[in-house]
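Trainee: one predicted model, sequence on top.
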Amino acid sequence: MTKKAFALRLDPAVHAAVERLAASELRSANAQIEMLLREALARRGIEVPVAKPPKRGRPKKGE
């Protein structure tokens, strides 16, 4: 899974609120913003599939 990086300009008060919310839910601010965007899209009827995480560890023999 690759993620697209881009600059996001936020009002400092909004950023501080996101950081507080993220800390209370044990997430990074980036993960919190992504979750909030997914929730907002879902409320508008736009479902975004969650990407599968990359496989971890060594590949099995024969793969």
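Mentor: On my side now, so go ahead.
Trainee: can we go C-alpha only for contacts and neighbour counts from here?
Mentor: Fine.
Trainee: what about residue 19, how many neighbours?
Mentor: If you count neighbours by other CA atoms under 10 Å, residue 19 ends up with 18.
Trainee: hmm, it is touching residue 26, no?
Mentor: No: the pair residue 19 / residue 26 is not scored as a contact, 10.1 Å apart, by CA atoms under 8 Å.
Trainee: show me what the longest helix along the chain is in contact with.
Mentor: Of all the segments assigned as helix in the chain under DSSP state H, the longest by residue count is helix 29-43. Helix 29-43 has contacts (CA atoms under 8 Å, 6 or more residues apart in numbering) with 18, 19, 21, 22, 23, 47, 48.
Trainee: okay, now the one to match up with it:
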Amino acid sequence: MSSKPKKAYPLRLDSELYEAIEKWAADEFRSVNAHMEYLLREALRKAGRLKKGPAAPESEDG
């Protein structure tokens, strides 16, 4: 992953969506924030909107 500083961004989510992401993140031993970043990065790669590079670390707090 890049050494660029991270940009903070407020995000409002439906509570049901958040709870599902929270459980999935726990199942993957990630924080919710790290898991959301992982999911977004994977979706961008699959859509061809992000150059392929090293995958994000499997467990990252944040």
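Mentor: Yep, that arrived. Bear in mind the structure is a predicted one, so any value in this text is a computation, not a measurement.
Trainee: quick one: TM-score?
Mentor: Scored against TM-score structural alignment, normalised by the length of the second structure, the superposed chains reach a TM-score of 0.72; 50 aligned residues with a CA RMSD of 1.4 Å.
Trainee: what ranges do the strands span in the second structure?
Mentor: For the second structure, strands defined by DSSP state E do not occur.
Trainee: tell me the spacing between the residue nearest the centre of the second structure and residue 44 of the second structure.
Mentor: For the second structure, the residue nearest the mean C-alpha position is residue 37 (1.8 Å; CA atoms, centre = their mean). With the distance defined as CA to CA, to the nearest Å, residue 37 of the second structure ends up 11 Å from residue 44 of the second structure.
Trainee: what does residue 11 of the second structure correspond to in the first structure?
Mentor: Under the alignment defined by TM-score structural alignment, residue 11 of the second structure is paired with residue 8 of the first structure.
Trainee: no, scratch that, I was asking about residue 28 of the second structure
Mentor: Per TM-score structural alignment, residue 28 of the second structure is aligned with residue 25.
Trainee: number of residues surrounding its match?
Mentor: 10.
Trainee: and if you look at the one 4 residues further on?
Mentor: Per other CA under 10 Å, the neighbour tally for residue 29 of the first structure reads 18.
Trainee: what do you get for residue 47 of the first structure?
Mentor: 12.
Trainee: in contact with the residue mapped onto it from the second structure, which residues?
Mentor: With TM-score structural alignment as the criterion, residue 47 of the first structure lines up with residue 50 in the second structure. For residue 50 of the second structure, the contacting residues are 41, 44, by CA under 8 Å, 6+ apart.
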